[in-house]
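1. turn this into a structure:
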Amino acid sequence: MENYQDIHVSSEVGTLRRLLIHSPDEGIGKVIPTKAQDWLFEDIVHLDTMRKKEYDLYLKILLYFLDYNKIHSVIHKIDLPENERHFYKPDKEKYFNSDKVIEPQALLSSLLDEKELRQRMIASVCAHEGTSYLLQEELMELESSVLARTLISGILPDKRMIFPPIPNLIFTRDIGITVNDHILLNKPKKKARTRESILMKYIFFNHSMFQNYTDKIIEITDPEDFFLLDEEEQEKKLVTIEGGDVMMVAPNHLLVGVSERTSIHAASKVIHEMHDRNIVEKVTIVKIPAKRAYMHIDTTFTQVKRDMWVIFGSFSKEGLKKEKGDFISSLGGSKSENELEILQYVKGEDYNTPIRFNYLEDLLNDISVNDLKSESPTKFIYSGDNEFPHGRREQWTDSCNVLALKEGVVIGYDRNDKTSNGFKKQGMNVIKAADLLDQLIKEEVHPNDISNTLILLPSAELSRARGGSHCMSMPILRDHL
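-> As a prediction, the model looks like this:
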């Protein structure tokens, strides 16, 4: 029988059993235009629309697939006027508390019942945010559920805003990644995400859910002499990593992106940790251009099933060959602006001579065929169905960022029409989340019966935050493939 404490992920597409997600909180509604980019949002969002008309569907679909009996028995009560909004948040009396689809705010609230932990967390957060000592005293008096909400949103019950919001916590993928039975924690590059990291470390190291895994939690840190370096040297040796740049693609194989957010020094440390601890045999580094448009590797490709991937066409074999033809190498140009570098490091072999892959499709095909033992040809779906300008437009709105609920059943965004056509061409069914939810509620279909399907979430507001369903999840338990 599955244990509440079981933590294990050995693929991107094994049937999903448990994950962490954080539904949009009131802090997102406090993002203002002048601070949006500082807080890593491309635009301001309408919170009620994001939460009630978009994220609500994401959450209910997850619950139907992961916690069917519990959600199906009460689904008719959730949207009654007296329950409105109570479904979403742990500080509400009628909060729907699932042990399969887990809200970090609920975990944080339970930790804050312990006085010593409460003191330490308040001190850590207030030191980071540079608040007054008296404010710490005020926070100590708050009820645990209210304090948890305040530490996340930055807003006191009297509506005073005492911290900046941490709106990116909805992208729970970035706080950490489960690698077999270990958890690799993030070390964010942007200050806007540091409070997320502080709070989640307390949860991972102190909550009973993770008590059997504290010796399997991996923190990637700066070199010991980092603080002695001048600013220029520090910038060169920066160690930063976020979960969107880490993919557990097979029991023996981890992918790590080097990107705008994850540094090459962090990637190097991950290779050593994975091999020294004997967690995986292979670590493949996928270095992409350090640009906001891409951000993490999971904005450029994700997996649909063992023999199928969705990828950004400009990073494809055809796309890169086309760009390389635009200049004459003897003039001094050596790489196109979208050039990728893919290096695979195998435990026990010379790190100075890694295995090189020329193209992303080559790597993904190798994973499908050799790691996952697929017996059918590897298929690729391209962002925007590889039509200009839809490939780039839809990559920006997370066409390549899908979450697998089980092999061949993934969640994406409804605005990426051309990419949806690409799914259809590969024999995938495409259905709107609201229509599927209606069928599930009426018992016209059961999650176990659904296969080869792209589920489309409404995404007018969610897409403004620049993250898809893959970003909005931290799987902690999947079935083995």
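2. CA only for contacts and neighbour counts going forward, please
-> Fine.
3. pretty sure residue 439 contacts residue 450?
-> No. When contacts are counted by C-alpha atoms under 8 Å, residue 439 is not listed as touching residue 450 (11.3 Å).
4. can you show me the helices along the stretch 251-400 of the chain?
-> Along the stretch 251-400 of the chain, counting by DSSP state H, counting those that start in this stretch, helices occupy 264-276, 317-324, 360-366, 390-396.
5. I'd like the ones you listed laid out as a markdown table, including mean neighbour count.
-> Formatted as a markdown table, those follow (neighbours: other C-alpha atoms under 10 Å):
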| stretch | mean neighbour count |
| --- | --- |
| helix 264-276 | 19 |
| helix 317-324 | 15 |
| helix 360-366 | 19 |
| helix 390-396 | 20 |
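6. so residue 167 makes contact with residue 22?
-> No. With contact defined as C-alpha under 8 Å, residue 167 does not count as touching residue 22 (9.9 Å).
7. wait, what's in contact with residue 37?
-> By C-alpha atoms under 8 Å, 6 or more residues apart in numbering, residue 37 lies in contact with residue 43.
8. at 10 Å instead, please
-> 31, 43-44, 192 (C-alpha atoms under 10 Å, 6 or more residues apart in numbering).
9. would you turn the helices of the stretch 251-400 of the chain into CSV with distance to residue 8?
-> As requested, the helices of the stretch 251-400 of the chain are exported to CSV (distance: least, C-alpha to C-alpha, whole Å):
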stretch, distance to residue 8
helix 264-276, 15
helix 317-324, 33
helix 360-366, 22
helix 390-396, 30
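10. nearest to residue 106, of the ones you listed?
-> Residue 106 lies closest to helix 264-276 among these, at 29.8 Å (C-alpha to C-alpha).
11. packing partners of the closest one?
-> Here helix 264-276 touches strand 182-185, strand 217-218, strand 253-258, strand 282-287, strand 341-346, going by 3 or more C-alpha pairs under 10 Å, 6 or more residues apart in numbering; DSSP states H and E.
12. winner for burial among the ones you listed?
-> strand 253-258 (a mean of 26; mean count of other C-alpha atoms under 10 Å).
13. also this sequence, please, to line up against the first:
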Amino acid sequence: MKLNVSSETGRLRGVIVHTPGHEVSLVNPELKDELLFDDIVFEEDARREHLDMLDIFRAAMPPEGKIYEITDLFLECFHMDQQEARAFFIEELIRRYPQGNLHTVKEELLSMPPDELLRFAIEGITTHKDLVLNPTPNLLFTRDLAAVVNDSILLSRPAKAARIREFLLMEMLVRYHPLFSELKANILTISEQETIEGGDVLVASGDLVLIGMSERTSFSGLMTAAEGLLNRGVTQVLAIDIPKQRSSMHLDTIFTFASNDECLVFPPAITERERNVVKLNSENGSIRAEIKSSLKDALEECMGHSFTFINCGGNSRTNQFREQWTDGANVFALAPGVIVGYERNTNTFNALKEHGYEVINQFDFIEEYRDRPFNPGSKKIAIGFEGNELCRGRGGARCMTLPISRES
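-> Sure thing, here's the model as predicted:
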């Protein structure tokens, strides 16, 4: 599979996900805040909801499309014939967790069976009584780990210590798993003093990338990433200053693309803000910055066509805040004008319907295309799926997906 992402809405061909496992059951009320969860999650229901979402993907993707479970990729890297990958992860784990004194059990980690090492990496527990770490429940949100932009991959750096282990695992994959072999020469990184997370990186086109300066992405991380992208074929970056708060932790919690010319937005943080967007481009080896009046104006100028912004929650202020909280603005495009999101955000779906989308639930969509190919383009479709447990982790459909291949 050729790895390349040059838009947010090109038809999905390859995506990395993580169906929640036992690690979410290891989050207790005393740990939840430290582990960045607002509530505890019921594992069985969360798994069912996630697997239902993946069934939608399978029905909508082309025959050659592929869904990769990230833990399967990790396990392949941990096998004994991948000693270099295993050694990389363990060395970095020891270095980034000095308080854990993991150097004392380095040899045990190097010789641990692959499935046990994977369990330790995800759940934080092994048969070794002295080897215990916190679980990694946020692995559910694979989007934050990296971003494929054209034929490059930007590796994230976490803002919160609770997510360090996930990001080390992702770096191991990119550097050592054969799936990423064609991108190894095009890895973009930032320093350990900076932060950037994939939820803040939106690929509007092969020429334009949006990066949010958020609670999780620092100014220096944004600028370093922008410089790297501008040196790798991207011609313009829009840097967007967004509220630094839990409810809008990433740009994609308040803004996502639904089609080539439509976006879902949370008005208080997008359309009601002015002069919070800076256009960056490279001129003679230097970055030139230009303040723009609004995100909509900047996007239309850079893309050369008009955009329609559709309100998450509709026109009611209360509904906008309620449905943004349950990820109404965080939809994921399977193709241009074919999106998935939590069905509980009924006012958002009603707004989409008013803009010409056919609203359909997960079961009807899967049944309709179970035995015949889905050919996007004839109509716009908004597919709702259950996410009453998944949304407790504070992330929607886009958060739970890391696209690695889309049609141009």
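14. any chance of the helices and strands packed on helix 264-276 of the first structure in a markdown table with distance to residue 67 of the first structure as columns?
-> As requested, those are exported to a markdown table (distance: least, C-alpha to C-alpha, whole Å):
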| stretch | distance to residue 67 of the first structure |
| --- | --- |
| strand 182-185 | 23 |
| strand 217-218 | 27 |
| strand 253-258 | 28 |
| strand 282-287 | 33 |
| strand 341-346 | 38 |
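15. among those strands, which is nearest residue 469 of the first structure?
-> Taking C-alpha to C-alpha, strand 253-258 is the member of these nearest to residue 469 of the first structure, at 18.4 Å.
16. what is the closest one packed up against?
-> strand 246-250, helix 264-276, strand 282-287, strand 341-346.
17. adding distance to residue 50 of the first structure, write those out as JSON lines.
-> Listed next are these as JSON lines, based on distance: least, C-alpha to C-alpha, whole Å:
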{"stretch": "strand 246-250", "distance to residue 50 of the first structure": "27"}
{"stretch": "helix 264-276", "distance to residue 50 of the first structure": "33"}
{"stretch": "strand 282-287", "distance to residue 50 of the first structure": "32"}
{"stretch": "strand 341-346", "distance to residue 50 of the first structure": "36"}
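18. where's the residue nearest to residue 304 of the first structure when sequence neighbours are not counted relative to residue 198 of the first structure, distance?
-> With C-alpha to C-alpha, 6 or more residues apart in numbering as the measure, residue 408 is the residue that lies nearest to residue 304 of the first structure, at 5.4 Å, once sequence neighbours are left out. Distance from residue 408 of the first structure to residue 198 of the first structure, counting by C-alpha to C-alpha, to the nearest Å: 35 Å.
19. neighbour-wise, which of these two wins?
-> A direct count of neighbours by other C-alpha atoms under 10 Å for residue 408 of the first structure and residue 198 places residue 408 higher, at 22 against 16.
20. tell me who's in contact with the residue nearest to residue 71 of the second structure when sequence neighbours are not counted.
-> Once flanking residues are discounted, residue 71 of the second structure sits nearest to residue 18: 7.0 Å by C-alpha to C-alpha, 6+ apart. Residue 18 of the second structure is in contact with 47, 50-51, 67-72, 138-142, 400-402, counting by C-alpha under 10 Å, 6+ apart.
21. which one in the first structure is aligned with residue 240 of the second structure?
-> In the first structure, the residue matched to residue 240 of the second structure (TM-score structural alignment) is residue 286.
22. just to be sure, which of the contacts of residue 18 of the second structure are found in strands?
-> Counting by DSSP state E, the contacts of residue 18 of the second structure place 67-69, 402 in strands.
23. need the residues you listed in a markdown table with distance to residue 95 of the second structure, can you?
-> What follows is those, written out as a markdown table (distance: C-alpha to C-alpha, whole Å):
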| residue | distance to residue 95 of the second structure |
| --- | --- |
| 67 | 32 |
| 68 | 29 |
| 69 | 27 |
| 402 | 27 |
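24. just the buried residues out of those, in PyMOL syntax.
-> In PyMOL syntax, the buried subset of those is picked out as below (16 or more other C-alpha atoms under 10 Å):
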select buried, resi 67+402
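25. and the equivalent of residue 187 of the second structure over in the first structure, what does it touch?
-> Aligned counterpart of residue 187 of the second structure in the first structure: residue 217 (TM-score structural alignment). By C-alpha under 10 Å, 6+ apart, the contact set of residue 217 of the first structure is 176, 178-179, 181-185, 201, 204-205, 210.
26. TSV please, covering the contacts of residue 37 of the first structure and showing neighbour count, secondary structure and distance to residue 246 of the first structure.
-> Below are the contacts of residue 37 of the first structure laid out as TSV (neighbours: other C-alpha atoms under 10 Å; DSSP: H, G, I helix; E, B strand; the rest coil; distance: C-alpha to C-alpha, whole Å):
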residue	neighbour count	secondary structure	distance to residue 246 of the first structure
31	23	coil	28
43	18	coil	26
44	19	coil	28
192	17	helix	20
